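> below: sequence and its predicted model.
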Amino acid sequence: MLLKTVSQKTLGFSFLLVFLFFIMCASVVYGYTDTSWSTAKEAFTNFNGSNEHIILQSVRLPRSLIAACVGASLAVAGVLMQTLTKNPLASPGTFGINAGAGLSVVAAATLFSVGSLQAYTWLSFLGAAVAAIGVYCAGSFGREGLTPMKLTLAGAAIAALFSSLTQGLLVIDETALEQVLFWLAGSVQGRKLETLAGILPYLVIGWIISLLLASRLNLLSMGDDVAKSLGLRVGAIKIIAALCVILLAGGAVAIAGPVGFIGIVIPHVTRAAVGIDHRWVMPYSALLGAILLVAADILARYVIMPQEIPVGVMTAIIGTPFFIYIARKGFNAK
């Protein structure tokens, strides 16, 4: 644990908050269209209708805000899932929740020609819920009941199933393929503030409830029996936390598609920095998740410029080695 005292953690949190603001500003400034910090300042203080000012206000600012919100949501969802399942590999991506949300949106677009954001939102939540229930049920089969290994295998199976069904639907409808292919890779490009405004209330609810659950999650992490002996209503807490995961992961997928690895990487980095107290893990994870996705989005603009790669590809490049490390460390210890 790098930060041990309350003052150190408070100072670290303040630093991350300032750094997040700085990197979001950098996200607004840097990209294919050459702009400067002074141009960005003028775009918001003395708008003149120029092409650069329009890009800064209507393209890059929404992109920066959406990346920060999606990154924070996926990171907090990862913390909740790892605590609930006691599985170091748990995340919306590895447990098929992102894939379930993505499948529901693609199915609606291909089979029923649904195109409204509000419909996508509710369909994402529905798909995320179906995937979460499916993984839990599949991982509970057998004499040993629910175990981290069985949950991981069940999550991989559900993710593979839903991804295959998604690809099958896209093969049937080539028009829908053109519309959602970039979205399926995970991207915040081309999103508008109206898109975020429609999803943000659900994300905020998920963030607030997750923070309120922090002290109870500390008890839950000690084991169900210990938590029950201390008066915790374990079943109710798990249901509420699961609903938060569905809100956060479903909302994030509705905006940006199934962005992976944020939910795995960030909780482990946060615990290494501030320990296992969820009262610190939750807010730190939210900030670090936002920073990581905004930074990944900036890098995604420059790798093959003038073209861009989806930010989901960048998070996969960053997260895959970490996933392998956690998998070896987590399961070798058992």
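On my side now, so go ahead. Residues are numbered from 1 along each chain as shown.
> alpha carbons only for contacts and neighbour counts from here, please
Noted.
> what's the burial count for the residue nearest to L170 when sequence neighbours are not counted?
Using CA to CA, 6 or more residues apart in numbering and skipping residues adjacent in sequence, the residue nearest L170 is L177, 5.1 Å away. Look at L177: counted by other CA atoms under 10 Å, it has 19 neighbours.
> A296 too?
By other CA under 10 Å, neighbour count at A296 equals 22.
> look up how far G190 lies from it.
The gap separating A296 from G190 is 16 Å, by CA to CA, to the nearest Å.
> check G102 too.
Relative to G190, and taking CA to CA, G102 is found at 18 Å.
> report the central residue of the protein.
Nearest residue to the geometric centre of the chain (CA atoms, centre = their mean): L74, 2.0 Å.
> so who does that residue touch?
Applying CA atoms under 8 Å, 6 or more residues apart in numbering, we find L74 in contact with P92, L248, A249, A252, I262, G263, G289.
> tell me who's in contact with the fifth one.
This points to I262. Residues in contact with I262 (CA under 8 Å, 6+ apart) are G71, L74, A75, G78, G289, L292, L293, T315, G319.
> element containing the first one, please.
In this assignment (DSSP states H and E), G71 forms part of helix 61-85.
> returning to that earlier point: dump the contacts of L74 into TSV; add distance to I276 and secondary structure as well.
Formatted as TSV, the contacts of L74 follow (distance: CA to CA, whole Å; DSSP: H, G, I helix; E, B strand; the rest coil):
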residue	distance to I276	secondary structure
P92	20	coil
L248	21	helix
A249	22	helix
A252	25	helix
I262	18	helix
G263	16	helix
G289	17	helix
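> comparison target below:
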Amino acid sequence: MTTPLPQSEADTDAPRHAQRGVWLLAALALLAALLLAMGLATGSEGFAPLQAMRDDPVMRQIVMDVRLPRTLGALLAGALLGLAGCVAQGLFRNPLADPYLLGSASGAALGVTLALLGLVQAAGEGGAGGVLVHALAMHAGLTGAAFLGALAAVMVTLLLARGALASLQLLLAGVITGVVLGALRDLILQARPALLQAMQSYALGSTAFVSWQGCAIMALTLLVCVLVAWALARGLDGLSLGADTARSLGLPLGAVQAALVVVLALATGAAVAQCGLLAFVGLAAPHLVRALVMVRHRQLLVLSTAMGAVLLASADWLARWLIAPQELPVSVLTALLGGSYLLGLMLRRRRRSVEGMR
């Protein structure tokens, strides 16, 4: 029998915070719908595809097979990163934790590099072996290679941590894994400079190549991760009080932490596999929600997911609109927007602390 969780600051005025959370979720849903419409109308051809899509099959294809899956992909990838960021910050009790802490980003980048290397070698070699490697690489695709690389990196991190979940040992294992896998990727690129240009777009992050299949994969992963995280939200509330307190409340801490690590790895791997490395989305989304409402993790998980979707979709739209018909790298905008917000937040807190000391 578990003991009820102690009352937190978020519960002192629960009805008001709950109402503000509902309004925030509604506002984020409206923003997501608006961004979806804006994404359909933005591109190198401007509004022309929307106006002519009824009579022109080419224009219809531009809207339905390029712009729509790209915009939906940005929403889904942002939602996955927002959810992963909220889980990471709750799991490690660190507001600066992001989805890439377990080395998934470096693993995904190494997986893509190895897949490109296999394609290049298969193209340069004849015979049945080269044809087999080329066929396997084309079938799995860069998306599959990135996803497998991200999951492999997380597994290596867990092995190095030896089951010490949600602790400094796990964080250090993630940092070590990321550094080592990043070094391996750099060695491959140094030996094969021809891969640098192909890796550049992936490293900068892009939603331009998201397909309907990619949207389906991310949507299914998001559904599973949200349901699992929602079920484990009480465990995150307990972890926020400290591991010893959570154990004293009767929470199955080990099982909860292991399941949350799986959610973090799946959500991050799915997003990185489809869109590459996107900075600050998973880190900034929970911060923005906490700045607006004070709720427990059950509501925070949903709001962070919606906030991440809006952040990445906004950055994707700006990347297509600012210098149209050309595009900016999406991760550059996410880094500028998210980094500027976090810098402003740090300066504001520092100013408050200085004023409090006077």
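It's in. Quantities reported herein were computed from a predicted structural model and do not represent experimental measurements.
> what would you report as the TM-score here?
Once the chains are laid over each other, their TM-score by TM-score structural alignment, normalised by the length of the first structure reads 0.83; 322 aligned residues with a CA RMSD of 3.3 Å.
> about what we covered before: may I see the contacts of L74 of the first structure organised as a markdown table, with distance to I324 of the first structure added?
Converted to a markdown table, the contacts of L74 of the first structure look like this (distance: CA to CA, whole Å):
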| residue | distance to I324 of the first structure |
| --- | --- |
| P92 | 17 |
| L248 | 25 |
| A249 | 22 |
| A252 | 24 |
| I262 | 14 |
| G263 | 14 |
| G289 | 19 |
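> give the contact list for the residue lying closest to W37 of the first structure once chain neighbours are set aside.
Distances taken as CA to CA, 6+ apart place V29 nearest to W37 of the first structure, at 6.1 Å, with adjacent residues excluded. Neighbouring residues of V29 of the first structure by CA under 8 Å, 6+ apart: T35, S36, W37, A40, L56, R60.
> what lines up with V29 of the first structure in the second structure?
Alignment note (TM-score structural alignment): V29 of the first structure maps to A41 of the second structure.
> for L56 of the first structure, same thing?
Aligned partner of L56 of the first structure by TM-score structural alignment: V63.
> separation between that match and P325 of the second structure?
Using CA to CA, V63 of the second structure is found at 16 Å from P325 of the second structure.
> which one's more surrounded, these two?
The neighbour comparison of V63 of the second structure against P325 (other CA under 10 Å) goes to V63, with 22 against 12.
> tell me the contacts of the more buried one?
V63 of the second structure sits next to L40, P49, L50, M53 when contact means CA under 8 Å, 6+ apart.
> where's C137 of the first structure, which helix or strand?
Assessed by DSSP H and E, C137 of the first structure sits inside helix 117-140.
> one more: R191 of the first structure?
Using DSSP H and E, no helix or strand contains R191 of the first structure.
> thought V59 was touching it, still the case?
Yes - because the distance of 7.5 Å satisfies CA atoms under 8 Å, R191 of the first structure is recorded as touching V59.
> counterpart of L213 of the first structure in the second structure?
In the second structure, L213 of the first structure lines up with L232, judged by TM-score structural alignment.
> return the residue of the first structure aligned against Q213 of the second structure.
Here Q213 of the second structure is matched to E194 in the first structure, going by TM-score structural alignment.
> can you give me the neighbour number for its match?
By the criterion of other CA under 10 Å, E194 of the first structure has 11 neighbours.
> would you mind measuring from it to P62 of the first structure?
For E194 of the first structure relative to P62 of the first structure (CA to CA), the value is 9 Å.
> and what of L200 of the first structure?
Counting by CA to CA, the gap from L200 of the first structure to P62 of the first structure is 12 Å.
> returning to that earlier point: mean shift between the helix or strand containing the residue nearest to L170 of the first structure and the second structure?
Assigned by DSSP H and E, L177 of the first structure belongs to helix 174-184. With mean CA distance after the TM-score superposition for the first structure, helix 174-184 of the first structure departs from the second structure by a mean of 3.2 Å once superposed.
> can you list contacts of that helix?
For helix 174-184 of the first structure, contacts defined as CA under 8 Å, 6+ apart pick out G102, V106, A109, T110, L170, V171, A256, G257, P258, P310.
> which residue packs closest to the residue mapped onto the last one from the second structure, ignoring adjacent ones?
To tie it back to what came earlier, the one meant is P310 of the first structure. Under the alignment (TM-score structural alignment), P310 of the first structure pairs with P329 in the second structure. Excluding its sequence neighbours, the residue lying closest to P329 of the second structure (CA to CA, 6+ apart) is L204, at 6.0 Å.
> where does P258 of the first structure sit: helix, strand or coil?
Using DSSP: H, G, I helix; E, B strand; the rest coil, the structure places P258 of the first structure in coil.
> measure the counterpart of it in the second structure to A191 of the second structure for me?
Under the alignment (TM-score structural alignment), P258 of the first structure pairs with L277 of the second structure. Going from L277 of the second structure to A191 of the second structure by CA to CA gives 22 Å.
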